[in-house]
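predicted model and sequence below, questions to follow.
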Amino acid sequence: MTTLSVDRHDLALLAELQRDGRATNSAIGEKIHMSTSQVSRRIQRLEEARVIDHYAAMLDPLVVGLGVMAFIHVTLDRHGSSSADTFEQAISDLPEVLECFSVTGEADYVVRVVSHDLASFSEFMMHHLLRIPGVTNVKSNISLKKVKQVTELPLDHIAQPRQPKMRVHFSQ
């Protein structure tokens, strides 16, 4: 893995892009006090280093008719790479699945799913998820309301300069 050095200008640029991925390089430059060409070069470097993974439009699920969001805890019958590979490939092919995480704890995976309504969610569970080889147990939680959802990653931990240790001398 290569190391990428980022400075305060990179962090300001990343923060602006997270707030508005459609902002022009000129508009970003005005906000962070850099020229358009500097912004462009920095963005290209950050994209090449995969710090910037991709750009996307965020759609409102309710507006596009996806009123049910569920979090499903999935347990597999066996722990091993072949069971995991089979599950992960199958889950990757399901458009209702927005996210899938391999986790520790009682379940092997947590899956975030959207569907039109409870009937379509039931259809998804019965005819897709439960038919994946190796799935032995599922527990689902239906979201009642969105309390917080952000797409901006916190970057403060990168910007914190390391403070030198203070030495305290007592005089007598």
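Thanks, I have it. Residues are numbered from 1 along each chain as shown.

only C-alpha atoms from now on, for both contacts and neighbour counts.
Noted.

tell me where this structure has strands.
Remark: strands assigned in the chain by DSSP state E are 68-76, 97-102, 109-115, 135-142.

closest one to V39 among those strands?
strand 97-102 (31.5 Å; Cα to Cα).

next, the buried residues of the closest one.
V97, C100 (16 or more other Cα atoms under 10 Å).

list the contacts of it.
Contact with strand 97-102 is made by I91, D108, Y109, V110, V111, R112, V113, V114, as judged by Cα atoms under 8 Å, 6 or more residues apart in numbering.

go ahead and confirm I28 touches A12.
No: I28 lies out of contact with A12 (Cα atoms under 8 Å); the separation is 9.1 Å.

between these two, which one's more packed in?
Using other Cα atoms under 10 Å as the criterion, I28 and A12 rank with I28 on top: 23 against 18.

from A159, how far out is the more buried one?
Going from I28 to A159 by Cα to Cα, to the nearest Å gives 19 Å.

likewise D108?
Distance of D108 to A159, given as Cα to Cα: 35 Å.

can you check E106 too?
36 Å.

spatially central residue for the protein, please.
With the centre of the chain defined as its mean C-alpha position, the nearest residue by Cα atoms, centre = their mean is T151, 7.1 Å away.

what about versus this one:
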Amino acid sequence: MSNQRLDAIDIRILARLQADGRITNQQLADAVGLSPSPCLRRVRQLEESGIIQGYVGLVDPAAVGLGVTAFVRIRLEQQDDTRLSLFEAAVADFPEVMECYLMTGEADYQLRVLVGSLSEFEDFLRHKLTKVAGVSQVTTSFALRPVVYKTALPVG
């Protein structure tokens, strides 16, 4: 993680790349008011510092048969470092788990899980998640539809 100071041009670069990661360097330079060489140098600096972590293509989950989104809250029997590490390692290997957060409050973890159907979720729950040592309680809510979904961070 970097604590590099971002100036206005860096912020414009990040905003444009978050909106279109396939933009050419020339288009990006034009959009942020730089010539191509200094623009590319800045992008490389943002990459090397870890501010830009990578580039991805965003895929519509429903278009690839993953139309069920579940938010799963997990309580563990105990919250010592060993059990936390074991749980985190286990869920990191589950392809259905898109996000996992260590939480405060009633749940120890919150997961966002994508599957193709309720029966697939049941299989995931019964054969994977509840088999993780230390899991004591699982509470699930299913998303009806997304209302706000963003991938771009509010860097400006």
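Received, thanks. Please read these numbers as outputs of a predicted model, since none were measured by experiment.

got the contact list for the residue nearest to the centre of structure 1?
Q18.

centre of structure 2 to the edge, which residue is at the far end?
Distance to the chain centre peaks in structure 2 at S35, reaching 32.5 Å (criterion: Cα atoms, centre = their mean).

quick check: closest non-adjacent residue to it.
A29 (5.6 Å; Cα to Cα, 6 or more residues apart in numbering).

okay but the one you found is in contact with R42, surely?
No: look at A29 of structure 2 against R42 with Cα under 8 Å: they stay out of range, at 10.2 Å.

higher neighbour count, those two?
A29 (19 against 15).

map the more buried one onto structure 1.
Taking TM-score structural alignment, the alignment pairs A29 of structure 2 with G29 from structure 1.

okay, now L76 of structure 2: neighbour count?
Residue neighbour count, defined by other Cα under 10 Å, stands at 19 for L76 of structure 2.

identify the residue nearest it in space, chain neighbours excluded?
Going by Cα to Cα, 6+ apart, L76 of structure 2 has V135 as its nearest residue, at 4.5 Å.

tell me which residues touch that neighbour, please.
For V135 of structure 2, the contact set (Cα under 8 Å, 6+ apart) comprises I74, R75, L76, E77.

can you give me the end-to-end span of stretch 18-37 of structure 1?
By Cα to Cα, one end of stretch 18-37 of structure 1 lies 19 Å from the other end.

now stretch 107-127 of structure 1
Counting by Cα to Cα, you get 21 Å between the two ends of stretch 107-127 of structure 1.

circling back to that earlier point, quick one: which of the contacts of V135 of structure 2 hold up in structure 1? List them.
By both residues aligned by TM-score structural alignment, their matches' Cα atoms under 8 Å, the contacts of V135 of structure 2 still in contact after alignment to structure 1 are I74, R75, L76, E77.

verify the contact between the first one and V132 for me.
No: applying Cα under 8 Å, one finds I74 of structure 2 not in contact with V132, separated by 10.9 Å.

neighbour count: these two, which is higher?
Relative neighbour count places I74 above the other of I74 of structure 2 and V132, with 22 against 17, counting by other Cα under 10 Å.

and the gap between the more buried one and D7 of structure 2?
Applying Cα to Cα, the value for I74 of structure 2 to D7 of structure 2 is 40 Å.

likewise D60 of structure 2?
According to Cα to Cα, D60 of structure 2 stands 33 Å off from D7 of structure 2.

ranges for the helices of structure 1?
Here structure 1 has its helices, by DSSP state H, at 8-19, 25-32, 36-48, 81-92, 118-127, 156-159.

for M69 of structure 1, which of these is the nearest?
The nearest among the helices of structure 1, by Cα to Cα, is helix 118-127 at 8.8 Å.

check how far the closest one sits from its aligned residues in structure 2, on average.
In the superposition against structure 2, helix 118-127 of structure 1 averages 0.4 Å from its aligned positions (mean Cα distance after the TM-score superposition for structure 1).

looking at D108 and A159 of structure 1, which is more packed in?
Remark: of D108 of structure 1 and A159, D108 carries more neighbours, 18 against 12, as counted by other Cα under 10 Å.

related to what we said a few turns ago, show me which of the contacts of V135 of structure 2 is closest to E47 of structure 2.
I74 (34.6 Å).

so who does the closest one touch?
By Cα under 8 Å, 6+ apart, the neighbours of I74 of structure 2 are A107, D108, Y109, Q110, V135, S136, Q137, V138, T139.
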